[in-house]
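Participant: Sequence and computational prediction follow.
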Amino acid sequence: MIMQKNLLTLGAVAWLTTFGATSQADDARCAVPPYGAPVQSFRAFVKNFGSLVPPAKFLPSICQIKYGGAERTPLYNLGFTDSDIDGKPLEDLWVEVLDAVRRLAIQTK
């Protein structure tokens, strides 16, 4: 479990570092918590995943991809489609992106 946690943290941080979406996007909802989602969803994410990934970096990036016009290639590379990105609630995307990064980290270890 600890190894998977470390892989997820490293994978998500590497993903953010490589593909940081916030620099080219501009949706104001993504600038401050709850980063475009309902407050209760934001709090649940922080409680459940905040020790794995830095919410203040990860969540705005996904928000900007969904709402702010940021480059979607990072999510395409993880297997997401425009239909997935546009059709899913933001908080579902947060969790699904973490899961996709986790699967990728396990495949490449």
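Facilitator: Cool, the structure landed.
Participant: Every contact and neighbour count from this point should use C-alpha atoms.
Facilitator: OK.
Participant: Now do the buried residues in stretch 17-33.
Facilitator: 19-22, 25-27, 29-31, 33 (16 or more other CA atoms under 10 Å).
Participant: hang on, I meant stretch 81-88
Facilitator: Neighbour-count burial for stretch 81-88 [16+ other CA under 10 Å]: I85.
Participant: Could you do stretch 36-51 as well?
Facilitator: 36-37, 42, 45-46, 49.
Participant: try this one next to it:
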Amino acid sequence: MTKYFALLFVVLIFCPKAFADDARCKAPPYGMSDHDFKLFVELFGHIITPARMLPAVCNVKFAGADRSGLYNLGFTDRDIDSKSVGTLASDMVVAMKKLADKVQ
């Protein structure tokens, strides 16, 4: 299951479209508060690699990166625009887990 989860993550998040990185997305806390970043790492750091996921989510939210991966998980523009990076990333982990469970 871990292999499927990792493959799904790579396919959904790292699309080859070009966009300009937002400065907030280049280093921790990736557009989040320090507290929220630490909490995210504590909660999900054993499941995913925050230094890979959070910059991608941050750039989707702030820098115009391709949103199709999030759309495929059921997120809308309103979800992406209204939620914080931490909440969006947390919801993504949950959505990917649900999707991986369906695939099994």
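Facilitator: Looks like it came in fine. This is a predicted model, so every value here is computed, not measured.
Participant: What is the nearest of the buried residues of stretch 36-51 of the first structure to S61 of the first structure?
Facilitator: Proximity of the buried residues of stretch 36-51 of the first structure to S61 of the first structure (CA to CA) peaks at G36, which lies at 10.8 Å.
Participant: Show me what that closest one aligns to in the second structure.
Facilitator: Alignment note (TM-score structural alignment): G36 of the first structure maps to G31 of the second structure.
Participant: ok, now how distant is its match from D81 of the second structure?
Facilitator: 13 Å (CA to CA, to the nearest Å).
Participant: And P55 of the second structure, by the same measure?
Facilitator: From P55 of the second structure to D81 of the second structure the distance is 16 Å (CA to CA).
Participant: Can you state the residues of the second structure onto which stretch 55-67 of the first structure aligns?
Facilitator: So stretch 55-67 of the first structure sits over residues 50-62 in the second structure, by TM-score structural alignment.
Participant: any idea which helix is longest in the second structure?
Facilitator: helix 85-103 (DSSP state H).
Participant: can you tell me what part of the first structure it aligns to?
Facilitator: Under TM-score structural alignment, the match for helix 85-103 of the second structure is residues 90-108.
Participant: how big's the offset between the matching stretch and the second structure?
Facilitator: On superposition with the second structure, the mean distance recorded for stretch 90-108 of the first structure (mean CA distance after the TM-score superposition for the first structure) is 0.5 Å.
Participant: List of residues touching that stretch?
Facilitator: For stretch 90-108 of the first structure, the external contacting residues (CA atoms under 8 Å, 6 or more residues apart in numbering) are 4, 7-8, 11-12, 36-37, 41-42, 59, 62-63, 66, 75, 78, 85.
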